[in-house]
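# sequence unknown, structure follows:
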């Protein structure tokens, strides 16, 4: 089962969002002109020009929702989860269908009044059939132009001695540490090992939980692999090649694998950082 709290790539850039909206906005009128679902085989004035207007019913909702999703993304410390993507698609789809209905009602059909029954009938008959054609391409484009951001750590910023409490599924599982003392976490089946710094060196605590639930409780935790979270303040080197890469962190000799999608995010961070790490 796919975890809804798994981090995924996010399309933050306005330019890419506009480009996605334009592509989908061209696709819908093209499908309408080809499939002619509204019985528009009958000729009417400016037929193709009017059908092209449905493209704005796709583009405008995408642009309207983008500031809201950017706000949520920033609120979640530049992280985007599968659950966020699902809610975004559902909300934006609803607006697209609503815009399309009013455009169809007032511009295409030119009817004087409407009811909620007409709205639902339009969505069921003419909206839902297009969802399997548009949504897969929409999700693909968001993934293609999206990225997973990794924060840039600066030495000038003083470390805040902020305490955090990590809890597992069992009530007895609880650990309070300083936020900056978290080093890394490793998931193994139904358990997660959390490693943290102490005055006597690195210590480990095991929780019955999932990696995604532990990540929510650790502000400095950034996923680099499906089984690993790390605190990038402890990052020392990035090693390996295109087939297999891993990172080394201070206070431990253990190497941590890094997946390709997270490696792209990490290299962007390193290119903007003054740290000299081995590639």
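Yep, that arrived. Keep in mind that what you see is a predicted model, and the values were worked out from it rather than measured.

# going forward, measure contacts between C-alpha atoms and count neighbours the same way
OK.

# quick one, strands of the stretch 101-250 of the chain?
For the stretch 101-250 of the chain, the strands defined by DSSP state E, counting those that start in this stretch occupy 163-167, 174-178, 182-188, 191-198, 201-208, 221-225, 228-231, 235-240, 245-249.

# centre of the chain to the fourth one, how far?
Read it as strand 191-198. With C-alpha atoms, centre = their mean, to the nearest Å as the basis, strand 191-198 stands 26 Å off its chain's centre.

# cool, and the third one?
Between the centre of strand 182-188 and the centre of its chain there are 22 Å (C-alpha atoms, centre = their mean).

# and what of the fifth one?
Distance of strand 201-208 from its chain centroid, counting by C-alpha atoms, centre = their mean, is 29 Å.

# who touches that strand?
Applying C-alpha atoms under 8 Å, 6 or more residues apart in numbering, the contact partners of strand 201-208 are 167-170, 173, 175, 190-197, 251-252.

# if we use 7 Å, what do you get?
168-170, 173, 190-197, 251 (C-alpha atoms under 7 Å, 6 or more residues apart in numbering).

# need those in CSV (columns: distance to residue 137 and neighbour count).
What follows is the contacts of strand 201-208, written out as CSV (distance: C-alpha to C-alpha, whole Å; neighbours: other C-alpha atoms under 10 Å):
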residue, distance to residue 137, neighbour count
168, 38, 18
169, 38, 13
170, 42, 10
173, 43, 14
190, 35, 10
191, 36, 16
192, 36, 23
193, 38, 19
194, 39, 23
195, 41, 19
196, 42, 21
197, 45, 17
251, 45, 12
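
# which ones are touching residue 174?
165-168 are the contacts of residue 174 under C-alpha under 7 Å, 6+ apart.

# try it again at 10 Å.
165-168, 205-207 (C-alpha atoms under 10 Å, 6 or more residues apart in numbering).

# what is the nearest of these to residue 221?
Nearest to residue 221, judged by C-alpha to C-alpha, of the contacts of residue 174 is residue 166 at 12.1 Å.

# the spatially closest residue to that closest one that is not a sequence neighbour and residue 159, how far apart?
Counting by C-alpha to C-alpha, 6 or more residues apart in numbering, residue 175 is the residue found nearest to residue 166 once chain neighbours are left out, at 5.1 Å. Note on residue 175: its distance to residue 159, by C-alpha to C-alpha, to the nearest Å, is 20 Å.

# A further structure is provided below for comparison with the first:
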């Protein structure tokens, strides 16, 4: 089962979001014209033009929802999780169905009173058949144009004295440190080892928790591997080749692997901040 707290790629670009909305907006009228789920062939003039109007019922909700999802994305410090994607798809689908419902009855059917029977009939004819067709294509396009961002290091933020508290599943498992003192975390089965800087050097504390839950408590933590979080302010070098890459950090001798999923985002971050990337 896929963890709802797993980090995934996010479609941040308005350009790509508009492209996705147009593709889906074209797809739905084509399905309506070819399948004729409402059995409305030859019942009104300009049928194809009017059915093409359903495209707006796709495009407008997607663009409106993108304003909200971008806000959530920024609030989560440029992170996007499986649970976010699930909620986004569910809520946006509901908006699409509402837009399509009113367009169908007010414009296509020219009705002004709605019954539960009519609503259920619309759901069976429009929502249920098209959802399994449209949603997989929608998810594929969002994945194709999505990225995992690694933000540039902000030196001003690292100087701030922000205290954070990390907790585990057990009540006794708590750790309060400065935000900038977190170095990296490593997951092992049901436990996570958190490494942090102290006056005496690097210290370590173990928590009974998942890596994704620990990540939510660490503002400066960025996932580079399924088992590792790092504070990129301590990043020293990226080494290895296309088959196997790893990173070194300044505060520890630990060799931290980096998966292909996160390598592109990390290399872009290093390029933008003019740091040396070793291949």
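On my side now, so go ahead. Only a predicted model underlies this, so the values are computations on that prediction, with no experimental measurement involved.

# picking that back up, so which of the strands of the stretch 101-250 of the first structure is the most surrounded?
Most buried of the strands of the stretch 101-250 of the first structure by mean neighbour count (mean count of other C-alpha atoms under 10 Å) is strand 228-231; its value is a mean of 24.

# by contact count, what packs against that one?
Contacts defined by 3 or more C-alpha pairs under 10 Å, 6 or more residues apart in numbering; DSSP states H and E place strand 228-231 of the first structure against strand 182-188, strand 191-198, helix 211-217, strand 221-225, strand 245-249, strand 255-257.

# contacting residues around the most centrally placed residue in the second structure?
Residue closest to the mean C-alpha point of the second structure, counted by C-alpha atoms, centre = their mean, is residue 80 at 3.0 Å. Contacts here follow C-alpha under 10 Å, 6+ apart; on that basis residue 80 of the second structure touches 5-11, 69-70, 72-74, 147-149.

# go again with 6 Å.
Residues in contact with residue 80 of the second structure, defined by C-alpha atoms under 6 Å, 6 or more residues apart in numbering, are 7-8, 10.

# show me the helices in the stretch 51-200 of the first structure, by range?
54-75, 82-103, 116-122, 131-145 (DSSP state H, counting those that start in this stretch).

# can you list those helices in JSON lines and add mean neighbour count?
Formatted as JSON lines, the helices of the stretch 51-200 of the first structure follow (neighbours: other C-alpha atoms under 10 Å):
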{"stretch": "helix 54-75", "mean neighbour count": "18"}
{"stretch": "helix 82-103", "mean neighbour count": "17"}
{"stretch": "helix 116-122", "mean neighbour count": "13"}
{"stretch": "helix 131-145", "mean neighbour count": "14"}
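
# let's have the contacts of residue 80 of the second structure in CSV, adding secondary structure and neighbour count.
Listed next are the contacts of residue 80 of the second structure as CSV, based on DSSP: H, G, I helix; E, B strand; the rest coil; neighbours: other C-alpha atoms under 10 Å:
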residue, secondary structure, neighbour count
7, strand, 18
8, coil, 18
10, strand, 23
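
# closest to residue 215 of the second structure among those?
residue 7 (10.1 Å).

# so what's that closest one up against?
Residue 7 of the second structure touches 80-81, counting by C-alpha under 6 Å, 6+ apart.

# how near is it to residue 194 of the second structure?
Counting by C-alpha to C-alpha - residue 7 of the second structure and residue 194 of the second structure are separated by 19 Å.

# show me what contacts the residue mapped onto residue 105 of the second structure from the first structure?
Aligned by TM-score structural alignment, residue 105 of the second structure pairs with residue 105 of the first structure. By C-alpha under 6 Å, 6+ apart, the residues touching residue 105 of the first structure are residue 111.

# try it again at 8 Å.
111, 114 are the contacts of residue 105 of the first structure under C-alpha under 8 Å, 6+ apart.

# list the contacts of the closest residue to residue 147 of the first structure other than its chain neighbours.
Nearest residue to residue 147 of the first structure, sequence neighbours excluded (C-alpha to C-alpha, 6+ apart): residue 9, at 4.3 Å. Residue 9 of the first structure is in contact with 80, 142-143, 146-148, counting by C-alpha under 8 Å, 6+ apart.

# now the nearest residue to residue 178 of the first structure once chain neighbours are set aside: how far from residue 253 of the first structure?
Ranked by C-alpha to C-alpha, 6+ apart and with sequence neighbours excluded, the top spatial neighbour of residue 178 of the first structure is residue 163, at 4.3 Å. Going from residue 163 of the first structure to residue 253 of the first structure by C-alpha to C-alpha gives 26 Å.

# how near is residue 104 of the second structure to residue 32 of the second structure?
From residue 104 of the second structure to residue 32 of the second structure the distance is 12 Å (C-alpha to C-alpha).

# what does residue 128 of the second structure give?
Residue 128 of the second structure sits 13 Å away from residue 32 of the second structure, taking C-alpha to C-alpha as the criterion.

# so which of these two has more stuff around it?
Neighbours per residue, other C-alpha atoms under 10 Å: of residue 128 of the second structure and residue 32, the larger number sits with residue 32, 20 against 11.

# which SS class is the more buried one?
helix (DSSP: H, G, I helix; E, B strand; the rest coil).

# I am finished for the moment; much appreciated.
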